[in-house]
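Chemist: Give me the fold of what follows.
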Amino acid sequence: MYEIIQKLHSWWAYVAFLLLVIAVVNSLIGLFSKKEFTPNDKKIALFALAAIHTQLLIGVIVYFVSPLGFASLGQMKDAALRLTSLEHPLMNLIGITLITIGWMKHKKLTTSKSKFKTFSIYYGLGLVLILSKIPWESWFN
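Modeler: The predicted structure is shown next:
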């Protein structure tokens, strides 16, 4: 069971990452080209939000059933275990929180520039935090 959930978490990471990159690039293009914020721009950001929240849900399940997650929290001297049991989940949680805040803040804004700027900042920061703690050695295996 663990292997299936872990593979799903690994596979879905590619989808979530791609959608998040698309959302950040789209918001930067919208911001710098001064275009109007359209329903398609909102959908792009929403799909990225949904994908990253799905990844979080799968990740929480993996965290509690994995021997490398919650069960290994006491072994902080091992860098690989520290990454999987503390650093990766914590930084991703902070990144996903920033993305969620960006989504919530955009709802209250009225101008296209402010919406694109909000998505660029919050989704961009969330993406950087997530990228900073991806276990890269296992991404391409």
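Chemist: alpha carbons only for contacts and neighbour counts from here, please
Modeler: OK.
Chemist: and Ile134, what is it in contact with?
Modeler: Residues near Ile134 by Cα atoms under 8 Å, 6 or more residues apart in numbering: His88.
Chemist: where does it land in three-state SS?
Modeler: Per DSSP: H, G, I helix; E, B strand; the rest coil, the local secondary structure of Ile134 is coil.
Chemist: what about it, distance to Ala80?
Modeler: 12 Å (Cα to Cα, to the nearest Å).
Chemist: Likewise for Phe32?
Modeler: Between Phe32 and Ala80 the computed distance is 40 Å (Cα to Cα).
Chemist: this one as well, want them side by side:
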Amino acid sequence: MYTGLLHLHSILRYVVLILVLLSIFQAFAAGSKPYTPANKKVNLFALISTHIQLLLGLVLYFISPNVDFSRMSEPTFRYWNVEHISMMILATILITIGYSKSKKAVDAKAKHKAIYIFYTIAIVVVLLAIFTMKDRNPWFNM
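Modeler: Have a look, this model is predicted:
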């Protein structure tokens, strides 16, 4: 079960990345153009896929052999115990806030701006988590 969930979590990260980047590019390119149903769908699918990814990650967190609080002094275990989950929850919160603000905004420009700002910050947080792992995880370069 663990291996299957880990593979699903690994595959879904690319779906999340593509959808969030597509949302960012659409919002950036739109400017003051109308907020179309297609924009809303891409933003919603990015939100949904991010939440599914978070749920899978939380399940993995509780069954993973990489989560071991007795070995917090080792960088790899500290990364999986604290840093990875914290940064991914923060990124999910930012995407949720961005979608909520765009949904509540009346003006199309404000809708696009909310998506652009919050989804971009979320991607930066995810990229920081990836590069943090690369620096601290000896298995990353395998």
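Chemist: Give me the TM-score for this pair.
Modeler: The TM-score (TM-score structural alignment, normalised by the length of the first structure) is 0.89; 137 aligned residues with a Cα RMSD of 1.7 Å.
Chemist: For Leu56 of the second structure, what is the corresponding residue in the first structure?
Modeler: Alignment note (TM-score structural alignment): Leu56 of the second structure maps to Ile58 of the first structure.
Chemist: So its match sits against Ile5, correct?
Modeler: Yes - shown here, Ile58 of the first structure and Ile5 form a contact pair, counting by Cα atoms under 8 Å, at 7.1 Å.
Chemist: Tell me where the first structure has helices.
Modeler: With DSSP state H as the criterion, the first structure has helices at 2-33, 39-65, 79-82, 88-108, 112-132, 136-139.
Chemist: Kindly reformat the ones you listed as JSON lines containing mean neighbour count.
Modeler: Converted to JSON lines, the helices of the first structure look like this (neighbours: other Cα atoms under 10 Å):
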{"stretch": "helix 2-33", "mean neighbour count": "17"}
{"stretch": "helix 39-65", "mean neighbour count": "18"}
{"stretch": "helix 79-82", "mean neighbour count": "15"}
{"stretch": "helix 88-108", "mean neighbour count": "19"}
{"stretch": "helix 112-132", "mean neighbour count": "21"}
{"stretch": "helix 136-139", "mean neighbour count": "9"}
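Chemist: okay if I get those as JSON lines plus distance to Leu73 of the first structure?
Modeler: Shown next, in JSON lines, are the helices of the first structure (distance: least, Cα to Cα, whole Å):
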{"stretch": "helix 2-33", "distance to Leu73 of the first structure": "18"}
{"stretch": "helix 39-65", "distance to Leu73 of the first structure": "11"}
{"stretch": "helix 79-82", "distance to Leu73 of the first structure": "7"}
{"stretch": "helix 88-108", "distance to Leu73 of the first structure": "12"}
{"stretch": "helix 112-132", "distance to Leu73 of the first structure": "20"}
{"stretch": "helix 136-139", "distance to Leu73 of the first structure": "20"}
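Chemist: Return the residue of the second structure aligned against Lys113 of the first structure.
Modeler: So, by TM-score structural alignment, Lys113 of the first structure is matched to Lys109.
Chemist: these two touch, right, that match and Thr36?
Modeler: No - using Cα under 8 Å, Lys109 of the second structure is not in contact with Thr36, being 11.5 Å away.
Chemist: Quick one: residues contacting the closest residue to the match of Lys113 of the first structure other than its chain neighbours.
Modeler: Leaving aside its sequence neighbours, Lys109 of the second structure sits nearest to Ser32 (Cα to Cα, 6 or more residues apart in numbering; 4.6 Å). Neighbouring residues of Ser32 of the second structure by Cα under 8 Å, 6+ apart: Ala108, Lys109, His112.
Chemist: And for Asn26 of the first structure?
Modeler: Applying Cα under 8 Å, 6+ apart to Asn26 of the first structure gives the contacts Asp41, Ile44.
Chemist: All good on my end, thank you.
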